[in-house]
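**Q** Sharing a model prediction with you, sequence too.
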Amino acid sequence: MRWLDGEVALVTGGGSGIGRAVVDRYVQEGARVVVADLSADRLVAVRDELGDSVRTIVTDVRDIEQNKAAVALAESAFGKLDVFVANAGLGDRFIELADMAEGDIGTAYTQIFDVNVKGLVLGAKAALPALVRTKGSFVVTLSNSSFWPDGGGVLYIASKHAALGVVRQLAHEFAPVVRVNAVAPGATRTNITSPSVLGAIENGGPAPAPDNGSEGDSEVERVTPLRRHASPEDHSAAFVLVASRTQGGIMTGTVIETDAGLGIRGLRRVRGGDNLRERVLGGQN
């Protein structure tokens, strides 16, 4: 049996990157999915590839009415909503405070926090009645930047730390009826949008900019214990687990860190097992 058979999910920012990988995996696991994204073009591609398993809606997560419209689409098209995945997010292009123009700080702060923090709260508010009806779950895309510095600039790091607080508080407030969990990816080969004031090009919304995987494969592999620069698909199984009633039903307030072992980097060495095979097996195969 597939882990999400018969479930209905809504994924914000589901047109590309990690969000799109989650949409694809949820469909593979038996779910029907409403895909919400700011880009109409990306949504056309989703519909063309996934057909009747999905419905799509252009959504700005900063607006409560647009969040409510996405939830309403799930209920009208598929009869219910079991899982809301709050995945939409903005980056800050790794710009540090010393390099920010004073006049840009307020604008960038508002744009980033409106998506990364307020967007979560509005999504939860919009979805709560539907999730209470199904005893469903609310899932948030966090980041290694929810725990560690230098996975972005000060605005992104602060917003992701705040998002972790949203997860923990809502898990408390919604228990025992609605579960609230999160996945915290590390460096990933994908793009994340950033406010134009920080240097991106405006194009009907914030434009693509490299995320915390921008250093390239070799650099990310050098600093991660598992020597892995993740693809979006590498994170999708964790999103399935926290959404599944049968496999993740005991979990709430849980954050699964899919970060190639970032949290166990050593002080002397990034990883201790670089020559483990030779030490344990010697010349054996």
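**A** Perfect, thanks for sending it.
**Q** from here on, contacts and neighbour counts on C-alpha atoms
**A** OK.
**Q** residues contacting the most centrally placed residue in the chain?
**A** For the chain, Thr141 is the residue whose C-alpha lies nearest the centre (Cα atoms, centre = their mean; 2.7 Å). Listed by Cα atoms under 8 Å, 6 or more residues apart in numbering, the contact set of Thr141 reads 85-88, 182-185.
**Q** quick one: what helix or strand has Asp92 in it?
**A** Secondary structure from DSSP states H and E places Asp92 outside every helix and strand.
**Q** And for it, the neighbour number?
**A** 29 (other Cα atoms under 10 Å).
**Q** again with the one 10 residues further on
**A** A count of neighbours around Glu102, defined by other Cα under 10 Å, yields 10.
**Q** Compute the number of surrounding residues for Ile250.
**A** Neighbours around Ile250, by other Cα under 10 Å: 11.
**Q** And the strands in the stretch 151-285 of the chain, which stretches?
**A** Taking DSSP state E, counting those that start in this stretch, the strands of the stretch 151-285 of the chain run over residues 179-185, 191-194, 207-210, 255-258.
**Q** now the first one, how far from the centre of its chain.
**A** Taking Cα atoms, centre = their mean, to the nearest Å, one finds strand 179-185 lying 8 Å from the centre of the chain it belongs to.
**Q** second one coming, line it up with the first:
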Amino acid sequence: MAWLKGQVALVTGGTGGIGSAIVRRYVAEGARVAVMGRDAAQLAALADTLGDAVITIEGDVSRYQDNQRAVAATLEAFGRLDTFVGNAAVFDYFTRLDRIAPEEFEGAFQKLFATNVQGYLLGAQASIEALRETRGSMIFTLSNSAFYAGGGGILYVTAKHALVGMIRQLAYELAPDIRVNGVAPGATNTPMKSLEGLNSRSVPLNQIPGFEAGAAQAVPLQRIAEPEDHTGHYVLLASRENSGLTTANIIHSDGGWEIRSAGAAKPRKA
């Protein structure tokens, strides 16, 4: 424990699922954490639970002013910033391109990319100066959909693929002062919401009938992840002592998706 003692992090989308798990793990590892989210009630509940180790900022990641305000609040409260974690995202409920009405496409595209791509870039832009002062790092939440088809619909998968290039380019532009890495979780038991109005059948990810069993059967390790299963990777990448020479790297945390068999998972031996 205490891999992050004395460090300060800013986590976007930090009120539920993987985001809140990262916040809790960072606090357990000795960090102080600023949490940015849109749900005031969830932010308040997190602050009540974790106390003085966290501050909360209500804001929209797609607006530069809100990201700038979050960084300023972090510096005011804790005096420094060591790690920016871009985590906020919305899903598209597996919606195919031919199921999106042409007249609705532009609006849906802009809304999803505003959160899933623009939000990461604006958060990075707002935190660069503070991270240069500490020679800190950026960590972004991707997905197995950043590398493989089928983990979402056309908008979500395209956005996640774009983030692979974003990480590599930012690592190139910001070296040697700031390390830039990512974590690519697979299917996770999380209440991730889909873009409003895109698909009338959409429900939070972990409420999809059969989601847990189907996700477990699709990978060699044969279980769905809990949000906490991914958090060690975020700790490792934030730690200067243990990842000081790691940049432009994306850690896969997906149960072995790349080596999955085509079809049903192989039965376990007795």
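**A** Okay, I see it. The structure presented is a predicted model; accordingly, all values stated were derived computationally and were not measured.
**Q** And the contacts of Thr141 of the first structure, which is closest to Val166 of the first structure?
**A** Nearest to Val166 of the first structure among the contacts of Thr141 of the first structure is Ala182, at 10.4 Å by Cα to Cα.
**Q** biggest helix in the second structure, by residue count?
**A** As assigned by DSSP state H, the longest helix anywhere in the second structure is helix 154-174.
**Q** ok, and for that one, which residues are buried?
**A** By neighbour count with 16 or more other Cα atoms under 10 Å, helix 154-174 of the second structure contains the buried residues 154-164, 166-168, 170-171.
**Q** Could you tell me where it falls in the first structure?
**A** The alignment of helix 154-174 of the second structure onto the first structure (TM-score structural alignment) covers residues 154-174.
**Q** And the contacts of that stretch?
**A** For stretch 154-174 of the first structure, the external contacting residues (Cα under 8 Å, 6+ apart) are 90-92, 95-97, 108-109, 112-113, 116-117, 120-121, 140, 142-143, 145-151, 178-182, 252-253.
**Q** And these, which of them are buried?
**A** 90-92, 95, 108-109, 112-113, 116-117, 120-121, 140, 142-143, 145-147, 151, 178-182, 252-253.
**Q** mind listing what the nearest residue to Thr193 of the first structure once chain neighbours are set aside touches?
**A** Leaving out its chain neighbours, the residue that sits closest to Thr193 of the first structure by Cα to Cα, 6 or more residues apart in numbering is Pro208, at 4.4 Å. Residues near Pro208 of the first structure by Cα under 8 Å, 6+ apart: 191-194, 200.
**Q** Just the closest of the residues you listed to Gly273 of the first structure, please.
**A** Checking these against Gly273 of the first structure by Cα to Cα gives Asn191 as the nearest, at 31.1 Å.
**Q** Might you report the residue contacts of the closest one?
**A** 17, 208-211.
**Q** What's the PyMOL syntax to select whichever of these are buried?
**A** The PyMOL command for the buried members of the contacts of Asn191 of the first structure (criterion: 16+ other Cα under 10 Å) is given here:
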select buried, resi 17+208+209+210+211
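**Q** distance between the match of helix 154-174 of the second structure and the chain's centre?
**A** The answer for stretch 154-174 of the first structure is 13 Å, by Cα atoms, centre = their mean.
**Q** swap in stretch 8-19 of the second structure?
**A** 8 Å.
**Q** Can you list the neighbours in contact with it?
**A** By Cα under 8 Å, 6+ apart, stretch 8-19 of the second structure touches 20-23, 31-39, 42-43, 46, 61, 70-71, 74, 78, 80-89, 189-192, 227-228, 230-231.
**Q** List the buried residues for it?
**A** 8-19.
**Q** Could you do stretch 191-201 of the second structure as well?
**A** By 16+ other Cα under 10 Å, the buried positions in stretch 191-201 of the second structure come out as 192-195, 198.
**Q** which of the residues you listed lies closest to Arg260 of the second structure?
**A** Lowest distance from Arg260 of the second structure to those (Cα to Cα) belongs to Met192, with 24.0 Å.
**Q** do you know how far that closest one is from Ser202 of the second structure?
**A** Noted for Met192 of the second structure: a distance of 11 Å to Ser202 of the second structure, by Cα to Cα, to the nearest Å.
**Q** now Glu129 of the second structure
**A** 39 Å.
**Q** ok, now Gly136 of the second structure?
**A** The gap separating Gly136 of the second structure from Ser202 of the second structure is 38 Å, by Cα to Cα.
**Q** Ile250 of the first structure corresponds to which position in the second structure?
**A** Ile250 of the first structure maps onto Leu245 in the second structure, by TM-score structural alignment.
**Q** Quick check: that match vs Ala238 of the second structure, distance?
**A** Going from Leu245 of the second structure to Ala238 of the second structure by Cα to Cα gives 11 Å.
**Q** and Thr49 of the second structure, how many neighbours does it have?
**A** Thr49 of the second structure: 11 neighbours (other Cα under 10 Å).
**Q** So which of the strands of the stretch 151-285 of the first structure is nearest Leu50 of the first structure?
**A** Of the strands of the stretch 151-285 of the first structure, nearest to Leu50 of the first structure by Cα to Cα is strand 191-194, at 21.7 Å.
**Q** Could you pull out the helices in the second structure for me?
**A** Remark: helices assigned in the second structure by DSSP H are 17-28, 40-50, 64-78, 102-113, 119-134, 154-174, 211-217, 231-238, 240-243.
**Q** List the buried residues for the shortest one?
**A** Which is helix 240-243 of the second structure. When burial is assessed from 16+ other Cα under 10 Å, helix 240-243 of the second structure yields the following buried residues: Arg240.
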